[in-house]
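following is a predicted model, sequence given first.
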Amino acid sequence: MKEEFLALDVIKNDTTNRFELTVDGIIAFIDFKQKDQLIKLIHTEVPEALGGRGVAAALVEKTLVFLETNNFSLYPYCPYVYAYIKRHPDWKRVVDPTFPKYDEL
């Protein structure tokens, strides 16, 4: 993760069902659905103004840290999150083994 994002916190916004990362006053987010301790990450969105800076990767990594720290398990339905975990297989540890494509990660 780029140094410029290290001090930023990801926020779990239960009102909008989003994990949010604010960079330069602009919010990047991942939509989620939750049932008990299972979080389904659905869609990652980074506004064009933040594009190309590594914001999506920072958002995903910070979200995965949040999930692990707070004892959540994950279904990575979002293609970007799924690809991120596939590229960083150590994060498979937070994916729930019942996730349909678990064995493909």
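Structure received.

hey, let's count contacts and neighbours off CA atoms from now on
Fine.

which residues does the biggest strand by length in the chain contact?
In the chain, with assignment by DSSP state E, the single longest strand is strand 26-35. With contact meaning C-alpha atoms under 8 Å, 6 or more residues apart in numbering, strand 26-35 is reached by 17-22, 39-47, 50, 55-56, 59-60.

in helices, which of these appear?
Among the contacts of strand 26-35, the ones falling in helices (DSSP state H) are 55-56, 59-60.

out of those residues, which comes closest to residue 9?
residue 59 (9.1 Å; C-alpha to C-alpha).

A further structure is provided below for comparison with the first:
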Amino acid sequence: MNSVTDNTERSQYELPVDGQIVFARYRRKDNVVAILHVEAPMALRGSGAAGRLMQGIVELARSRDEKLMPLCSYAAAWMRRHPESNDLLA
């Protein structure tokens, strides 16, 4: 189940994990979403939480017919490791 939400007020995608929030800040222009920064709280680093956030972002983008521009090094590396997401690259 994808529990990633789009907090448009803060321009970030959010995934709650164990009472904490993993997030990705973005900038949207038309149907292109630039991923600016992905961050997981220290306690969640190495747990795969950021990867689950990215998977949720990909699913949201696909359902909204949006393209992704991974400007953040983590987001870019994640998308390189998941070539099934290449169709979403802006």
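Good, I have the coordinates. These numbers were taken from a predicted model, which means no experiment stands behind them.

buried only: go through the ones in helices among the contacts of strand 26-35 of structure 1 for me.
Buried residues within these, counting neighbours by 16 or more other C-alpha atoms under 10 Å: 55-56, 59-60.

hang on, the earlier thing: against structure 2, where does the longest strand of structure 1 fall?
Aligned by TM-score structural alignment, strand 26-35 of structure 1 corresponds to residues 20-29 of structure 2.

buried residues in the matching stretch?
By 16+ other C-alpha under 10 Å, the buried positions in stretch 20-29 of structure 2 come out as 21-26.

from the residues you listed, pick the one nearest residue 79 of structure 2.
residue 24 (13.9 Å).

distance check, residue 85 of structure 2 against residue 37 of structure 2.
Residue 85 of structure 2 sits 18 Å away from residue 37 of structure 2, taking C-alpha to C-alpha, to the nearest Å as the criterion.
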